[in-house]
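Q: Need a 3D model of the sequence below.
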Amino acid sequence: MNRPITSHAPITIHHRFATVDGVEMFYREAGPADGPVVLLLHGFPTSSHMFRNLMPLLGDRYRVIAPDYPGYGQSDAPDHTAFSYTFARYADMVDALLGQLGVTRYAMYVMDYGAPVGYRLALKHPERVSGLIVQNGNAYEEGLRAFWDPIKAYWADGSAEHRDALSWLVTLDATRFQYVDGVRDPSRVSPDNWVHDQALLDRPGNRDIQLDMLYDYRTNVPLYPQFQQFFRERQPPTLIVWGKNDTIFPEEGAHPYLRDLPAAELHLLDTGHFALEDKLDEMAPLIRDFLDRAVAAR
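A: The predicted structure is shown next:
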């Protein structure tokens, strides 16, 4: 018996630039212009590239927007002596980009650096956040484990010695490590990831951009109580999909969210830092179901 073949129209991803604060910011966008917005905020050392496979799975119903921060991906990378690379500035620039795009309400997918960028944005406009998807993005002291000790040493004195000691974080070995550490089957992770990221890290001047950002991460930690207050007071619908084998943002950083967001849905995945690369087949249905129930229906 012949079965009818059902087809779904492929989702078009648009690749665009906008000038924000004198800097050309790149962003990927897909989905209906009037759909609920999902803002995708990437981590270190990648870019909106990390969402390239997720966006087509959401873009039939949701307007998905994934920017590159300055110094990352396809966005401009001004010299660090002429541009202040800080999480506060990134939050302001993402806010300005959303203003240009006419976006006033959004769910946020936050990962790694995307968490403090997104949570700073939430502090500016708490009423605009329709939901949170948290993937290895920290907001609690419990999540800063041994990996962060040499970074904390740099925070403590800002010395050239401690800064130089972190240079290994922008090497190819470190970039590859972030993709395959904690992954049960590395064949599921494309080497294109670390080749792509490393090519951008190796641009002249980018090492200093990354070290500036690592130093500025210290400014996020004092804001953790304010992030947590936002969770408690606003109670945004929250899905936590966390690679439990992550060395950088380990599982210990996932559980505290439930103190402030007791209704959050927590899923610990048997993978590492960049969970989307090998667990998209598990994560996409969870994300889509969450958005359909908790965001689109509200």
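
Q: drop to CA atoms for contacts and neighbour counts, all remaining ones
A: Noted.

Q: Next, count neighbours for the closest residue to Gln229 other than its chain neighbours.
A: Excluding the flanking residues, the one nearest Gln229 by C-alpha to C-alpha, 6 or more residues apart in numbering is Asp260, at 7.9 Å. The number of residues packed around Asp260, counting by other C-alpha atoms under 10 Å, is 16.

Q: from what I can see Asp260 touches Phe231, true?
A: Yes. With contact defined as C-alpha atoms under 8 Å, Asp260 and Phe231 form a contacting pair (5.9 Å).

Q: Mind giving me the packing neighbours of the helix or strand hosting Ala66?
A: For Ala66, the element it lies in under DSSP states H and E is strand 63-67. In terms of contacts (3 or more C-alpha pairs under 8 Å, 6 or more residues apart in numbering; DSSP states H and E), strand 63-67 is packed against strand 23-30, strand 37-41.

Q: Work out for me the element Gly131 sits within.
A: For Gly131, the element it lies in under DSSP H and E is strand 129-135.

Q: What residues of that strand count as buried?
A: Under the neighbour-count criterion of 16 or more other C-alpha atoms under 10 Å, strand 129-135 has Val129, Ser130, Gly131, Leu132, Ile133, Val134, Gln135 buried.

Q: let's see this one next to it:
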Amino acid sequence: MDYGAPIGYRLAIQYPEQIETLIVQNGNAYEEGLGDFWKPMRAFWQNKTLENTDRVRQALASKGTKWYYITGARNPENLSPDIWTLDQALLDRPGNIDIQLALKYDYQSNVRLYPQWQAYLRQYQPPTLIVWGKNDQGFLVEGAYAYKRDLKNLEFHLFDTGHFALEEEGDAIADHIRRFLTTHVVENTKLTTSNK
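A: A predicted model of the protein is given here:
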């Protein structure tokens, strides 16, 4: 999901033989998954001016943090304010804003790797579960659909929620993960054991 997906894909292309399955929850690997939300970020990547940096910094303020949790949520009034309040408390730690800005600036390196990640998916065909909040404004639903181009063994589920899909659909997503892993990891374990 989110920042974790690029870490996972970097590991997958480095150690492809060690990947049994992928579970992707609003973790983008395709340009079409990056919409208008990314315009200030792209400007920041191209020209790290004070103005462009300030636009990205504003997204890290409490209004931006709350926006990302509630935008696209089916019932935002049911979300606990604790989730964005805790995130903001962590974001507001001394020195953290500079770390966040460095991470945001470096995120462009992930976008440049998208073609390699897609090539990995096409070549290795790991069984993959996609569980995606279809109302996500950061990683658009088009990014979820794009996986269908490259993967043959794909289980695909969209949810009527936003980026933090687990906040509204945690039980349903957990059920899908449980079934998916039972099917694919148990099958692989049986195959490995019977081949010994």
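
Q: quick one on the thing from earlier: can you give me the stretch of structure 2 that the helix or strand that the strand holding Ala66 of structure 1 is followed by aligns onto?
A: Using DSSP H and E, the next helix or strand after strand 63-67 of structure 1 towards the C-terminus is helix 87-100. Alignment of helix 87-100 of structure 1 against structure 2: no match, by TM-score structural alignment.

Q: What of stretch 194-204 of structure 1?
A: So stretch 194-204 of structure 1 sits over residues 84-94 in structure 2, by TM-score structural alignment.

Q: now stretch 234-251 of structure 1
A: By TM-score structural alignment, stretch 234-251 of structure 1 lines up with residues 124-141 in structure 2.

Q: Likewise for stretch 148-156 of structure 1?
A: So stretch 148-156 of structure 1 sits over residues 38-46 in structure 2, by TM-score structural alignment.

Q: Go ahead and measure how far that stretch is from the middle of the chain.
A: 18 Å (C-alpha atoms, centre = their mean, to the nearest Å).

Q: now what about that stretch, what contacts it?
A: Asn52, Thr53, Arg55, Val56, Lys104, Tyr105, Gln108, Gly138 (C-alpha atoms under 8 Å, 6 or more residues apart in numbering).

Q: can you check stretch 231-246 of structure 1 too?
A: By C-alpha under 8 Å, 6+ apart, the list of residues contacting stretch 231-246 of structure 1 from outside reads 126, 129-136, 181-183, 250-251, 254, 260-261, 263-275, 283, 287, 290, 294-295.

Q: cutoff 6 Å now
A: Applying C-alpha atoms under 6 Å, 6 or more residues apart in numbering, the contact partners of stretch 231-246 of structure 1 are 131-136, 182, 251, 260, 264-273, 275.

Q: Check stretch 129-143 of structure 1 too.
A: 105-112, 115, 224, 236-242, 249, 252-253.

Q: So which of the residues you listed sit within helices?
A: Ala115, Tyr224 (DSSP state H).

Q: Map the residue nearest to Gln229 of structure 1 across to structure 2 for me.
A: Match for Asp260 of structure 1 (TM-score structural alignment): Asp150.

Q: now swap in Arg184 of structure 1 and tell me
A: Using TM-score structural alignment, Arg184 of structure 1 pairs with Arg74 in structure 2.

Q: Isn't its match up against Thr161?
A: Yes. Taking contacts as C-alpha atoms under 6 Å, Arg74 of structure 2 lies within contact range of Thr161: 5.1 Å.

Q: Would you mind telling me which of the two has more residues around it?
A: A count of neighbours by other C-alpha under 10 Å puts Thr161 above the other of Arg74 of structure 2 and Thr161, at 24 against 18.
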